[in-house]
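**Q** Test case, fold it:
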Amino acid sequence: MDTGSDMKLDRGYLIALEGIDGTGKTTQGNLLADYLEQRGLPVVRLREPTQGMWGQKIRRILTEGRGGTTPEEELQWFLNDRKEDVEQNIRPALNTNKLVVIDRYYFSTAAYQGALGFDPVKICADNEAFAPRPDRVLIFSGSLETSFERIAKGRDGFSSFEKKDYLQKVQAIFDSFEGPHIRRIDSDGSVEAVHGQVVTVVDALLGIGEPR
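**A** You can find the predicted model right below:
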């Protein structure tokens, strides 16, 4: 691949950033997208849950609690939201040779809903029936204490998904994911150090050399 400022992709690429809250994946996703855009690559930035109808329902659970919503309904909302995202955003971007950087994807659904008692393997399989498998899944992991410190500093209060014993189960599921598309990122270091890990992985995927 060309390493100059007018780089072109020979196909679309999908990079998903995953991990529990407080691991810095949102910050790192923005830094990665900035880096790729500076290299002249066409980048589409996405996040899930989306701002669509189903995503907004999910976000209300995050801030207000589950209320009368059953775990089965909640899981279906995630699937509905992702189907819309795939149809409206992800596939069109990939089909036009763009690089999609997405903050959370179906691995998060498998980990968080899996910690509620669903089968994470089945959740992944159900999603992969309609959702493209990422070229790289960057799973950010570090100490739970560090993640909680970052959450506490970053905003007021914790969401309904951010209870310590629950997040321990979520992290264990993230740790169980395997495959050639999976890469582990140590999230406990400085922002710059973690960004360096991310760039190394993505440069290798895209065949990017040092900037000229």
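
**Q** Could you use CA atoms for every contact and neighbour count after this?
**A** Will do.

**Q** Can you show me the strands along the protein?
**A** Taking DSSP state E to define them, one finds strands in the chain at 13-18, 43-47, 99-103, 136-141, 182-186.

**Q** want to throw those into a markdown table with mean neighbour count and distance to residue 32?
**A** Below are the strands of the chain laid out as a markdown table (neighbours: other C-alpha atoms under 10 Å; distance: least, C-alpha to C-alpha, whole Å):
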| stretch | mean neighbour count | distance to residue 32 |
| --- | --- | --- |
| strand 13-18 | 24 | 10 |
| strand 43-47 | 17 | 10 |
| strand 99-103 | 23 | 8 |
| strand 136-141 | 24 | 11 |
| strand 182-186 | 17 | 13 |
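
**Q** next up, for comparison:
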Amino acid sequence: MFLHSPRKLLLLHGKPRSGKTTLLEYLFQWILSLNLPYYFTGFITREVKEAGERIGFNLVYLRDPDLTLPLAQLRSLTPSKKYPVLGKYSVFPQNLDKILEIIQNDLTEANRPPLLFIDEIGKMEVMSEKFIQFLEHLREEVIVVATLGTGEHPLLKAWREIKSALYCEVTPENRDFLQERLKVEFQRKGKLFVLEGIDGVGKSTIFQMLKEDLSFSDLIFSFEPTTGPYGQKLRRLLSEKKADPRELLNLFISDRKEHVEKLILPALKKGKPILLDRYYLSTVAYQGVEFSNLLELLRTNETFAPLPDLVIYLDLSVEQALQRVISRNQGKSLFEREEFLRSVSHNYEEILPLFRHVRLPAWKTLESLYSDIKELIQSYLRPEI
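**A** Below is the predicted model of the structure:
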């Protein structure tokens, strides 16, 4: 879950009129209703229309929606020529500066962890030098939910490259789904546990042992690839060792989307705990060897896939893992070449710090490893006092 993860930044990116502002405002109102122990502040930018036509934008201070100041107005409606211009609009950065002074005071006086909403980090806003400085000097403990616009300003480009952000691409097609998908990043009744590791660490064996444990009868056990149509095709192509990398990646994404919509998201909302044998971390680690852009793979998946509550990473050297694979008298699959597994292991090391995770030594006996994992999961399932 985002609020309990190492991440401090949720960015909603998308083209103009994709629904970013509507989504952020929806999340703000919903989160506010939960009475979470955070101090909420920030601003949103609302369109101003006249006779159905957009004539400008207003800044709305979220702690007092009656406090509204114009951010931009059609140049044809602006009598003075002293204001900076963006396209057909005159922009009033001094009004954003006034809102920022109030928000900065909020953050200074906050008696609870601050949760800051910004709509948006965009072309108009970066005309304010105070806004740029405000973002550059945000304290590390401030959790930020922001919409991120397009543009080539250095600040916009830098924020699009922040690796630690939870980054969701908003489109007219997915914006309604994202309302429900992002809710579980701020409150979820269930828990999502994920077993990860390179081939040969004993992950699937441990998974089966846990599945057969009667003390976990309330746990939902699932795995990826799934047994759905996309998952079945994936397994067949992998076993045949002749799959096109792009086709594999598209199948992994399609299979996971179906998994999230049909099982993972409904279970989390109903309060069911889930244990997965592999999740999108595997896609980033494995397919990342072929496509190299880990950030893009991560963002593609995290747009629709909820963050896990805990990643249990079974750690084993590549040499030991391959020895186990060979001892099973199995032929090497696409994913069991030494050089390839070294790259996969490296990719895991790159992304694990982005998640709440526990690293367990997979060289231990199965019984010992099973006992450690069982206790770990049980500790997370105990009711909070």
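
**Q** Need the TM-score from the superposition.
**A** TM-score for the superposed chains, counting by TM-score structural alignment, normalised by the length of structure 1: 0.84, backed by 195 aligned residues with a C-alpha RMSD of 1.9 Å.

**Q** coming back round to it: could you save the strands of structure 1 as JSON lines and add columns showing distance to residue 120 of structure 1?
**A** Listed next are the strands of structure 1 as JSON lines, based on distance: least, C-alpha to C-alpha, whole Å:
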{"stretch": "strand 13-18", "distance to residue 120 of structure 1": "14"}
{"stretch": "strand 43-47", "distance to residue 120 of structure 1": "20"}
{"stretch": "strand 99-103", "distance to residue 120 of structure 1": "19"}
{"stretch": "strand 136-141", "distance to residue 120 of structure 1": "15"}
{"stretch": "strand 182-186", "distance to residue 120 of structure 1": "16"}
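
**Q** so which of these comes closest to residue 81 of structure 1?
**A** Evaluated over the strands of structure 1, closeness to residue 81 of structure 1 peaks at strand 43-47, with 11.0 Å, by C-alpha to C-alpha.

**Q** Give me the mean deviation of the closest one from structure 2.
**A** Using mean C-alpha distance after the TM-score superposition for structure 1, strand 43-47 of structure 1 ends up 1.0 Å from its aligned counterpart in structure 2, as a mean over the superposed pairs.

**Q** which residue numbers in structure 2 go with that strand?
**A** Using TM-score structural alignment, strand 43-47 of structure 1 lines up with residues 219-223 of structure 2.

**Q** Can you give the distance from that stretch to the centre of its chain?
**A** Relative to its parent chain, stretch 219-223 of structure 2 has a centroid offset of 21 Å by C-alpha atoms, centre = their mean, to the nearest Å.

**Q** Then stretch 360-370 of structure 2?
**A** Distance of stretch 360-370 of structure 2 from its chain centroid, counting by C-alpha atoms, centre = their mean, is 30 Å.

**Q** Report the buried residues of that stretch.
**A** Using 16 or more other C-alpha atoms under 10 Å as the burial criterion, the residues of stretch 360-370 of structure 2 that qualify are 362-363, 369-370.

**Q** cool, stretch 377-385 of structure 2 as well?
**A** Of the residues in stretch 377-385 of structure 2, those scored as buried under the neighbour-count criterion (16+ other C-alpha under 10 Å) are residue 377.

**Q** and the next element down the chain from the strand ranked longest in structure 2?
**A** The strand spanning the most residues in structure 2, taking DSSP E as the definition, is strand 39-50. Following strand 39-50 of structure 2 in sequence order, the next helix or strand is strand 53-61 (DSSP states H and E).

**Q** Now do the buried residues in that next one.
**A** Neighbour count says strand 53-61 of structure 2 has 55-61 buried, by 16+ other C-alpha under 10 Å.

**Q** continuing past that strand, what's the next helix or strand?
**A** Counting by DSSP H and E, the element that comes right after strand 53-61 of structure 2 along the chain is strand 68-74.

**Q** How about residues contacting that next one?
**A** With contact meaning C-alpha atoms under 8 Å, 6 or more residues apart in numbering, strand 68-74 of structure 2 is reached by 45, 55-61, 88-93, 95-96, 124.

**Q** How far away from the center of its chain is it?
**A** Put simply, strand 68-74 of structure 2 sits 32 Å off its chain's centre (C-alpha atoms, centre = their mean).

**Q** okay, the helix or strand following that strand sits on what stretch of structure 1?
**A** Next in sequence after strand 68-74 of structure 2, counting helices and strands by DSSP H and E, comes strand 85-86. With the alignment judged by TM-score structural alignment, no segment of structure 1 is matched to strand 85-86 of structure 2.

**Q** cool, and stretch 284-292 of structure 2?
**A** Under the alignment (TM-score structural alignment), stretch 284-292 of structure 2 falls on residues 110-118 in structure 1.

**Q** Give me the distance between the two termini of that stretch.
**A** For stretch 110-118 of structure 1, the separation between the terminal residues is 8 Å (C-alpha to C-alpha, to the nearest Å).
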